[in-house]
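Visitor: Can you look at this prediction? I've put the sequence above it.
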Amino acid sequence: MLKLIAAVCLRFGVTSMTRSPQIQGMMLCIRGTTLVLAAALLQLSCGSSQNEPTVIRFWGLGNEGEMVRPLIPEFERANPGIRVIVQQLPWTAAHEKLLTAFAGESTPDVSQLGNTWLAEFSVLNALEPLDRFVRQSRIVQLDDYFDGVLKMNRIDSSLFGIPWYVDTRVIYYRRDLLQKAGYTEPPATWQEMLRLCEIMQRKAREEGRKQYPFFLPTNEWIPAIVLGAQSGGDFLRDDNTRGNFSGPKFRKAFSLLASFYEKEYSPSGQQLITNMYNSFSDGLITMYISGPWNIGEFGRRIAPKLQNEWMTAPVPSMDTAYPGASLPLGTSLVVFRQSRHKEAAWKLIEFLASREQSIALYRITGNLPPRKSAWEDSSLAHNPYVRAFYRQMQRLEPLPQVPEWEQIVIKLQLYVEYIATGTLTVEEALGRFDREVDQMLAKRRWLVERRKQP
């Protein structure tokens, strides 16, 4: 720098031998030249930073964290000023990793989030409300989403997530075994389902075979909550601060679940079914509630000779309306409040949530789109195995939006096992369970009661 200044001054005839007025001129020259050079360097620096792309981080969970990578180049081509860094997190570690990142102020800009986690992260004030972005968007049209799925993304009237894919549950069944019992598809009501199970079990015994017509694993909370969602009662009461599982409506649903174990229509212990796919192929089990990922698994793991003998159907109903309600599970795309690039983060969400990319994700992963318009695509419209899912998504019942929900349903599995094995009666199990839920919700109850104080 000094050499450059000296050269400039020499160019204008200023030397160290110059007398006082000339020295003053030299100093002015130096100052002026320094300002010119500083301005030039600043301009170069600004120009350099303006040319650098905005880098946003996206965390994908499980298989999607890997499968989303082929979609990103198209986004970057359409948005040359944005670069996306994708990090894959295993589902088993994702929840803890996200909480740790929030505590350490190192959250990503955009993340995939299980929609039952939204309440927890919104309470932490970790998520950016998306309403203002949606109002200006021509891509994310909320009326194009299945209603039950969208409701899972709203908390206290604010939208915190954009649905990415849906993991609702339907019935997988053996068509050939149902036909032997005189049915072409699973019944529309649970009472008729019990009659079908009785017929199938009687025929199996006459043939000297062991059969569990409807496999309801005791280490899964989904069947119990599906029945509870159909009962018309609320899982929680008093502003979601206390358990309501021992109330008459959920007790009726839980009693129905218990009857499948009492009559041995479903095994009461996990050790009896060591491999569900083999048991399904062997005819040991005939029906099973599961999600869309099992379409691919059944295609790979069910015996080849039976590939035309299995199908999917919506879940039965506890009333006359068919199908019965199922659950709007799945994942959503969120922007973390700590992001310094929220506008760029929203552009990525818009891209991934578009109709076209919803279809692309389905073709890559088998994950079902939450947008109604995506189901018009031939890859979905002509697939017989996903038709039941489309019909099921017309009737989804949102779950309570409380941070403790995951903890509650995991504990529920223990009480499902208690009633399946006869360790507790339905009334005993639900009474104890409600007391445990009340303990889980103690902090929430304190906060709600405090807000009500004048």
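Guide: That came through fine.
Visitor: use CA for all of it now, contacts and neighbours both
Guide: Fine.
Visitor: Buried residues, the longest helix seen in the chain. List them.
Guide: With secondary structure taken from DSSP state H, the chain has its longest helix at helix 20-51. Within helix 20-51, the residues scored as buried using 16 or more other Cα atoms under 10 Å are 26, 29-30, 33-34.
Visitor: One more: stretch 142-160?
Guide: 145-155, 159-160.
Visitor: Same check on stretch 130-143?
Guide: Those would be 130, 134, 140, for stretch 130-143 by 16+ other Cα under 10 Å.
Visitor: can you check stretch 49-60 too?
Guide: 54, 56-60.
Visitor: Comparison target below:
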Amino acid sequence: MKRRLLALACVSATLLSGCGLVPGSEPERQTVTVWVMQHSASQEYLDRFTEEFEREHTQIDLDVRVQEWTGIGEKVQQALETADPGGPDVIEVGNTQVATYAEGDGLLDLTLESMRDWGRDEWLPGLAEPGRWGSQQYGIPWYAANRVVVYRKDLFREAGITAPPKTRDEWLTLTEKLDTGDDQGIYLAGQDWYTLAGFIWEEGGELATERNGVWRGTLDSPEALRGMDFYRRLQALGDGPVDADEEHPPQAGVFADGRVAQIVAVPGVVRAVLKQNPELEGKLGYFPVPGRTAGTPGAVFTGGSDLVVPANTDAREAAIEVVAALTGKRWNTELARTMNYVPNKTSLAGAVAEEEGIAAMAAGAAQGRATPGTPQWSAVEADNPIKEYMTKVLRGADPAREAERAAERITEALAFD
């Protein structure tokens, strides 16, 4: 409706002047409705951004609305399909969900805009790659979070370990030294498939690949099998259950209650650990998941959010200005500092260097990845064959045979439309 009214105004104004160019007329004031997810940004941050953005863009009003994650997928899809005058013009979405929304032509192609001066060459790959659908960029990276190794400094000292490992081989050797019987070298649940994904990517493998528009599972590749073998060797150096993931039981509680030297988790887990065991205050440290070579952290799954613009927006240019501001250096850096996130560009990692856990996360994020960029990946996670595969291998089943079976199930799930 807003588009129709604007078109009628253009026609009725004058054929000679053109819309918005009537002598003496003022540019039309626009309201940009922004959907951000609950807990993604503090209210104080959103208030400051709104105030300063509106001061710098006098013809734009912001209407920032906080959304809950529960049921957000259906709500976003409805907004993309309905030309509602009160609908969103900018939406925060999970980085792995961009393909789902882009598939139905519901998002504005931001490829040209992102090539202007947005620093796209420095975007974190784990946010930028899933923000693409085909060769177009629909999602603009906003913030990221990923796993690091959280460790007990006191247990490291007791074992005579003076520094975190620099390579995966060193990590195994160090963890074996920490695994004394009384202490667990590491607590790694048997179905922590996000951590496994990082090991597979580090070996050069993939969870699934696409060729000529057809996706197939690739857990049975030599590279993916090497990633699983590393996981098996590391997981054996602790008492993590082979038939459960990191939330069953929550690994924060296990880490807080026992003499566990390491866990693989986002740094924010430490808040829960210290709440359950305040005596660990000052005893915890962080380092990036090690890679195969010294000086380069290992690949990790990157979670986080991208910003998208619905194709049916009536405030295209104004919405793009909002995206540019939120993902630009100033406000993106402030968001990272405020919420303990990784900024959206590798060049901004220094902004969080003073926080040990966030600095470790930022170093790993430079090697970050995301799940395969197909809307059907959600079908894989709904009945996740990767978890079952991991448990069977950890219980002694033949890795190659089980990987082939899991890869076939992934292929079947990805073929579902």
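Guide: Nice, thanks for sending it over. Computed from a predicted structure; not experimentally measured.
Visitor: Post the TM-score for the overlay when you can.
Guide: The TM-score (TM-score structural alignment, normalised by the length of structure 2) is 0.82; 389 aligned residues with a Cα RMSD of 3.2 Å.
Visitor: ok, residue 64 of structure 1 to residue 100 of structure 1 distance?
Guide: Taking Cα to Cα, to the nearest Å as the measure, residue 64 of structure 1 falls 21 Å from residue 100 of structure 1.
Visitor: so residue 299 of structure 2 makes contact with residue 370?
Guide: No: look at residue 299 of structure 2 against residue 370 with Cα atoms under 8 Å: they stay out of range, at 10.1 Å.
Visitor: Run through the strands of the stretch 51-200 of structure 1 in chain order.
Guide: 54-61, 82-89, 110-114, 154-155, 158-159, 162-166, 170-174 (DSSP state E, counting those that start in this stretch).
Visitor: Export those to JSON lines and append columns for distance to residue 311 of structure 1.
Guide: Converted to JSON lines, the strands of the stretch 51-200 of structure 1 look like this (distance: least, Cα to Cα, whole Å):
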{"stretch": "strand 54-61", "distance to residue 311 of structure 1": "28"}
{"stretch": "strand 82-89", "distance to residue 311 of structure 1": "32"}
{"stretch": "strand 110-114", "distance to residue 311 of structure 1": "27"}
{"stretch": "strand 154-155", "distance to residue 311 of structure 1": "33"}
{"stretch": "strand 158-159", "distance to residue 311 of structure 1": "36"}
{"stretch": "strand 162-166", "distance to residue 311 of structure 1": "19"}
{"stretch": "strand 170-174", "distance to residue 311 of structure 1": "6"}
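Visitor: Of all those strands, which one comes closest to residue 359 of structure 1?
Guide: Nearest of the strands of the stretch 51-200 of structure 1 to residue 359 of structure 1, taken as Cα to Cα: strand 162-166 at 10.2 Å.
Visitor: Tell me which other helices or strands the closest one touches.
Guide: On a contact count with 3 or more Cα pairs under 8 Å, 6 or more residues apart in numbering; DSSP states H and E, strand 162-166 of structure 1 meets helix 147-151, strand 330-335, helix 342-353.
Visitor: With distance to residue 275 of structure 1 as added columns, please give those in a markdown table.
Guide: Formatted as a markdown table, those follow (distance: least, Cα to Cα, whole Å):
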| stretch | distance to residue 275 of structure 1 |
| --- | --- |
| helix 147-151 | 31 |
| strand 330-335 | 25 |
| helix 342-353 | 36 |
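Visitor: ranking those by burial, who's on top?
Guide: strand 330-335 (a mean of 26; mean count of other Cα atoms under 10 Å).
Visitor: post-alignment, that one versus structure 2, mean distance?
Guide: By mean Cα distance after the TM-score superposition for structure 1, the fitted strand 330-335 of structure 1 averages 1.0 Å away from its aligned residues in structure 2.
Visitor: whereabouts in structure 2 does that strand align?
Guide: Aligned using TM-score structural alignment, strand 330-335 of structure 1 spans residues 304-309 in structure 2.
Visitor: which residues are contacting that stretch?
Guide: 89-95, 98, 107-108, 127, 131, 138-145, 316, 319-320, 323 (Cα atoms under 8 Å, 6 or more residues apart in numbering).
Visitor: first vs last residue of stretch 287-301 of structure 2, how far apart are they?
Guide: Where stretch 287-301 of structure 2 begins and where it ends lie 15 Å apart, using Cα to Cα.
Visitor: ditto for stretch 260-279 of structure 1
Guide: Per Cα to Cα, stretch 260-279 of structure 1 runs 18 Å from first to last residue.
Visitor: Per the alignment, name the residue of structure 2 opposite residue 91 of structure 1.
Guide: By TM-score structural alignment, residue 91 of structure 1 lines up with residue 69.
Visitor: circling back to that earlier point, which among the helices and strands packed on strand 162-166 of structure 1 is found nearest to residue 384 of structure 1?
Guide: strand 330-335 (21.2 Å).
Visitor: hang on, the earlier thing: let me have the buried residues of stretch 142-160 of structure 1 in CSV, extended by distance to residue 294 of structure 1.
Guide: Formatted as CSV, the buried residues of stretch 142-160 of structure 1 follow (distance: Cα to Cα, whole Å):
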residue, distance to residue 294 of structure 1
145, 23
146, 22
147, 24
148, 22
149, 20
150, 24
151, 25
152, 23
153, 25
154, 28
155, 30
159, 30
160, 29
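Visitor: quick one: which helix or strand includes the counterpart of residue 257 of structure 1 in structure 2?
Guide: Under the alignment (TM-score structural alignment), residue 257 of structure 1 pairs with residue 231 of structure 2. Taking DSSP states H and E as the definition, residue 231 of structure 2 sits inside helix 222-235.
Visitor: After that helix, which helix or strand is next?
Guide: Using DSSP H and E, the helix or strand that follows helix 222-235 of structure 2 towards the C-terminus is helix 251-257.
Visitor: Show me what stretch 160-171 of structure 2 is in contact with.
Guide: By Cα under 8 Å, 6+ apart, the list of residues contacting stretch 160-171 of structure 2 from outside reads 156, 174, 287, 290-295.
Visitor: quick one: residue 217 of structure 2 from residue 115 of structure 2, how far?
Guide: Taken as Cα to Cα, the span from residue 217 of structure 2 to residue 115 of structure 2 is 33 Å.
Visitor: next one: residue 272 of structure 2
Guide: From residue 272 of structure 2 over to residue 115 of structure 2 (counting by Cα to Cα), the distance is 41 Å.
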